[in-house]
Structures are given as structure tokens and as C-alpha cells.
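**Student:** Sharing a model that was predicted from the sequence below.
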Amino acid sequence: MRIGMDARFLVEERTGVETYFHELLVRLIRLGGAEEYLLFRGGGLLPRLPEGRWRCVEADGRAWAWGLTGKLAGERLDLFYSPVTAFPLTGGVKIVSTVHDLSWHYVPSSYSALERFRQRRWTALAATHAHALVVVSDSTGRDLSGLFPSTSPKVSTISPGVDEGFFRTVGPREEQRVRDRYGLPGRYLLALAAFHPRKNLPQLVEAFDRFRSSSPERIQLLLAGRGGKDSARLLARIARSPFSRDILLAGYVPREDLPALYSGADLFALVSRYEGFGIPALEAMACGTPVMVSDLPVFREVCADAAVRVDPENPEAMSEAIAASLQDTPERSRRLEEGIRRAQAYRWEASAGRLRELFRRTAGGPS
């Protein structure tokens, strides 16, 4: 079976969507089988992939969804997979598309009118034209079916996973290397998120200020992630903080630094207003790190009671949760153990197997 893929997301610096696609593709290739993967992409450096039945097909990145028609016809594909809701609109090939979240609908203030229009348009096209839809959580599946009821019969949940490297013990030399790199001499809280309005980082800074005001100990806050449309507002909020010298900006963190960065943190925080899944929370739990998340349906599904859940609009509640999470109590120990168990249930290998089965069912089903 010849499967085309939108491989624009194969990049060295990976966050949510890029991580999801890269990790699944690596496992699909390792699974072997009769499938051949044709990776449609533009220029740029290709991350290392395992040897196997795959090859790249050069494609124009402009007008992507419209420009692949001739390429698809020439490759005689059985299926085309897009890790997002944008996909070729013509070409006579069956489509599988992934919906990661519907934040454009549930937190519309985080997006411009044009962004909301584009996201709704592509999601509606996926709901109508894709032969199968993948969602990353049951919560996202319910959100999608609520907006587009006709999608329910063709939705499958295939969640992200946690790489084996996050479950290992980080040695003291590696931990010190990462501490030195990011300027972390002592205790610290960690947030890993793009600087986007829905990630709610200014509220986390407010919670940190309140916590530090009542704490005798110097603890830093490390904000790791790419800059984004909320950068100016976040930087202005940090500048107003009386503890601004202890709020550090790490920028993009390479994957190889993440296990040590998670493991060294006293608390990992992901207090978004909306998420489709939240891979970093699961990675932090795999590293045995206490986790604080927003009280959202997706985190009740993914983290269960292994994480402390808070109202993302209540910085005082966040501050109290930070203070409680730093105390060495039986409840904290229970959450850490449960977090590792929860993370072990999400593995990329299992998700890749489910995705391959979906490809096979879809390719063999009616047009």
C-alpha cells in the first residue's frame, strides 16, 4: 500500500504537531509491513529517519492543498495522510486527517478573525471530505462531534505517546549540564509552552508572584518555548513582576535536554485555557515530576488524579497549588507514582500500530 503524507512538519525543532507526526512516522517505519510512505515536503533539512520503505517527494509549499493534485496522481497512492486538517482538495485519493484541537472555537479571543475563519474552513472541509478523522484525545473527539455531528462515525482517537527516554533516571552530570545551560542553580518551576494567548502564561506569572510573596525561599520560574503572538504581553507582565530576575526565558528547548529539565523541576505547570492533549504534562509525569494543570476535560482524561488541577483564571488558586505541591507529603508521593503509571499507558508504538490499522481499514473501505 502506497501512503502519501504531508511531511512539511518533519523539522528539527519540534513542538506539538511536529512531535506527533515525527514520532508516529518513526514507529510506522519501524513496524515494517507492506506499506510504503511517500513524504511530500518542500526544502529544508530532513530529520534522521530509520531505514525502511519511505522516500521523499518534492512538492511546492505554496498553495499546498491545491498544488499537490498532479503529484498525487503521478504517484498512484492508495491513501493520503495529513497530520493537520489541511489536505489536497482534489486528486482522487482517500484522505485521513488529524484534528489536534478546536481552540479557535473554544477560546476565540486567542485568535484573529482571519485565523478563526481559516481554521473553521479547514476543519469543516475535513469533516466533509476526509474518509477518516483522527483526534488526539476523546475530549477533542467530543468537541469535534459537538461542532460537526456528522463526523462521529469516522472519528478515531489515536493519542500521542511518551518516548522511552523520559522514563530513565537522569544522572547528576547530565542534570548539572542542563542546569548550567539554563541558569538554574537551585529550585525551579517549569512551564513548557509557546507564547500564545491560550497558554495563559501571564496568569502563571501572576500566580508565581503571589507564591513568591509568601515564600521565604528563592525559587525560579523557567518559561521554555518559542515566542509567539502573546510575547509582548507576557514580557510586559514579567517586567512588572517584583521577582522578574527569577523568571527566566529559555526559548526553544532541544528534545535531548527535556528529561533533565523536567526531572530537576520541583513542579511542572501547564495552565492553558484549552488543550487538545498536552504532551508536556505526560512527559513531566514520566520523569517523576509533580504536575499542575488546568481543570479541563482533556486533563481529567489524560492525567486523571495524578496531577493537581486548578482554575486557569484564578491565580490565587494556582499560587496555593504551587505551595502545596512543593510539600513532601504522602499525597504528593501518591501523585508521582500515579503519574508514572499514567504516562506508561501512552506509548508511541501502540499509537503507531493503531494508525496503521486505520490506514489499512480506510484504504480497503468504500470510496
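**Tutor:** Sure, I can see it.

**Student:** can we go C-alpha only for contacts and neighbour counts from here?
**Tutor:** Will do.

**Student:** Give the burial count for Arg48, as a bare number.
**Tutor:** Other residues near Arg48 come to 11 when the count uses other CA atoms under 10 Å.

**Student:** ok so it is a helix residue?
**Tutor:** No - under DSSP: H, G, I helix; E, B strand; the rest coil, Arg48 sits outside any helix and is assigned coil.

**Student:** Distance check, it against Leu89.
**Tutor:** Counting by CA to CA, to the nearest Å, the separation of Arg48 from Leu89 is 30 Å.

**Student:** next, the one to line up against it:
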Amino acid sequence: MRRIGFGVTALCNGLTGGGLDGIGNYTREIMSRIQSNPEVELIPFAFRTGIRPEMGTGVQLGRYSINTAWSVATGLNFFGINQLVKRVDLIHATDHYVPRCKPAPMVATLMDAIPLSHPQWLRSEFRRVKNYLWTRAANWADEVITISEYSKTELSKWAGISLEKITVIPLAVDERWYRPVDNNEFASIKAHYHLPETFFVSVGTLQPRKNVESTIRAHRALSHAERVRTPLIIIGRAGWKCDEVLRMIEQDSASGTVRWLKHVPDVDLLPVIKLATALVFPSLGEGFGLPVLEAFAAEVPVITSNTTSLPEVAGDAAMMVDPINVDAIAEAMKRSLEDSALVELLRQRGLERAKSFTWQACAESTLQVYKQVLR
């Protein structure tokens, strides 16, 4: 049996805080499937957060940022990591919390290189220092898993990681996105959120790279009658550098053409998305683009970007647009309203596309990486 030190910091933080982010969900999905393999035992470890009792007896470590600075400065291992090293054959940092842990071999999952390639899209506090430490830590890994060919190229370019050390293992769609929704549930959701018969939906934290500003401008390019009949519903909390987007939302909310729902609980998100005319997701940069696959599974047409990782994920199942071309986004929105044959084709293609990305395949490919590193 192989014993794997398995990073659960983001997962535990999310479970404690009442909501998982993409990294936390990834960790949960592959963890549950790898644990079912009788040849593997997972030993959880986490930084500055309690390990959930159901995960088993693990190793709790101190503050990640202090440990990283210490190891970069001295070349020594993280404080306390040796108690984990002694218990395992390999360490998998699933969530960007990559420790220095010699001599244990290490696999690190790195979702993207966006902090390095586009620092202007992120919060700016200590960004240069954070990026320097992140790059050094990323290069401690013996093997890197990433989620798209685009991210593989970007990680090599910006973090200096050899392409030969990077394996692409795509993400997948949670089974809940395939759940059928009956008419009673739809009626309840429409009443609760005051949803119209038709609407466009935008999903994601309000931040520069999600490009919600262009989505609003494209919606404004439609006729007033179309905008009133099919408003834009925005789901996502206010993030950073989003003052202009918030101003635009306030302006358009007065006429009822834009509504901001902020947070929608997971249990309600599926029926809200399924009711939408189309998901509008012209992101400027993604390591993968999971909202696209989730909409596919929900049988909702998608308008998304023809850049970064999104063409890999969408294939031929979405309307692809230049994310900085507002007119192109607006034209795609109009087609989703007027071309019923295209809409039906996209629903069919999207569902088939989503089914080709499974968490079981993701977990099995991850196990193959473990075996490769342990040879």
C-alpha cells in the first residue's frame, strides 16, 4: 500500500466557512475517489486550519506564508513537515499550498499561472513578493498536474517549470448538474428570485478577468425591448477592482434590465441556471472554465471566449466570441434569442461534451501520476 500525504487546506477552509471554491471542490472530488482505491492510503495535511475528523488522523502545520519565506531563504524544509515525510511515500499538494518537504517526492496541482501572467487582475497588496514565493514553491514539485494545455504552456512560460514535468488532467462536472428539476421546483425558484420567463445569466465573482463589464455593455447593445424582456441576471459576490461594474449594475438596475443576485446557494444555482436563455461567460482568462461545463450539463446554451483555455473546454458546443469585442458578444446574445435550431443544437452538443469530463477519470489519471513519480 502506498501512503500519500494529501493537502486539504482549501477543502477544510471551505467546509468550515460554509462554501467550497473551485480548488476545494477539486480536492474533495478526487479525494473521495482515490480513497476508494485499496492500494492507496491518504494522510491529510493542512496549514493553519483544523483537519476534519472524517478525514482521519493527519498532520496540522503552521502558517503557509511564513513557512514558504523560511524555506526560500534557508533551503530547509517547512517547520513540522518531517512528521508527515516520515509517514508517507509521496506528498500531493492539491491546492497551491506547496511545501518544501525533502526527501519525499512531491506532486503539485497548479490550476493556472494567472497571478504571474496578469498580476493586474488580482489584488495588488504585496503582489511581487507573493508571486516570487509562489514561483519558488511551484518549482519544488517533482511533477505538476494542471487542468488544461493552455495552463501547461503558461506555467512553463511564467514559472519556468519544464514542460516534461507537467501533466494535463482536466476537471469535471459535479453530478448535481445533471439532476432533473421538476415544474414545482422551477416555479418555487422563479417566485423566490423574481425571475422572468427569459433572461441571460452571468456567473462569477466580480473581478477584472471575468469581464462582466463587457457582458453588461453587450446587453446594452440590444434593443430596449429585448433588454426588458430578457434582462441580465448577474450571480457573484463583489470581489476586487470592480467599482465600474458596480456602477453599471446600479445604473441598469433602475430600469430592470440588469439584476444582481450576489450569492445564490448551491441548492438553488442549478434551477436558476437551467431557466436561463444562455450563460454569458466572456472571461479574459481561465485556467479551465468550469462554469462552461456546468452550463453544458444543465443543458443551457453558452456564449464564451475564444481565448485561453476556453476553446479546449467548450469544443464545438458553445458560441465562441472575442471577449473584448462587445458587438460580437451582443450578436451571440441575439442569436440565442432568435435561432431556436442553434439553441437546440448547442444544448445537445453541450450535454455530450460535459459527459466526457468525469471526476473518476480525473482521479484515475492522478493515480497514474503518483505511480509515475514513485517508479
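**Tutor:** Okay, I see it. Predicted, not measured: the structure shown is a model, and the values here were computed from it.

**Student:** all helices for the stretch 201-350 of the second structure, in order.
**Tutor:** 212-220, 224-229, 243-253, 266-275, 290-297, 310-314, 326-338, 340-355 (DSSP state H, counting those that start in this stretch).

**Student:** okay, the ones you listed, which one's buried deepest?
**Tutor:** helix 290-297 (a mean of 24; mean count of other CA atoms under 10 Å).

**Student:** Give the aligned range of it in the first structure.
**Tutor:** Aligned by TM-score structural alignment, helix 290-297 of the second structure falls on residues 279-286 of the first structure.

**Student:** Average separation of the matching stretch from the aligned part of the second structure, please.
**Tutor:** Superposed on the second structure, stretch 279-286 of the first structure shows a mean distance of 0.5 Å to its aligned residues (mean CA distance after the TM-score superposition for the first structure).

**Student:** So what touches that stretch?
**Tutor:** 16, 160-162, 166-167, 192, 259, 262-263, 268-270, 290-291, 293, 302-303, 336, 339-344 (CA atoms under 8 Å, 6 or more residues apart in numbering).

**Student:** repeat that for 7 Å
**Tutor:** 160, 162, 166-167, 192, 262, 268, 270, 291, 336, 339-340, 343 (CA atoms under 7 Å, 6 or more residues apart in numbering).

**Student:** In TSV: the helices of the stretch 201-350 of the second structure, plus distance to Ile66 of the second structure.
**Tutor:** Output for the helices of the stretch 201-350 of the second structure, formatted as TSV (distance: least, CA to CA, whole Å):
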stretch	distance to Ile66 of the second structure
helix 212-220	35
helix 224-229	50
helix 243-253	32
helix 266-275	34
helix 290-297	32
helix 310-314	35
helix 326-338	44
helix 340-355	40
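
**Student:** quick one: which of those helices is nearest Tyr26 of the second structure?
**Tutor:** helix 290-297 (10.8 Å; CA to CA).

**Student:** Might you quantify the distance of the closest one from its chain's geometric centre?
**Tutor:** 11 Å (CA atoms, centre = their mean, to the nearest Å).

**Student:** and what of stretch 253-262 of the second structure?
**Tutor:** For stretch 253-262 of the second structure, the distance to the chain centre is 25 Å (CA atoms, centre = their mean).
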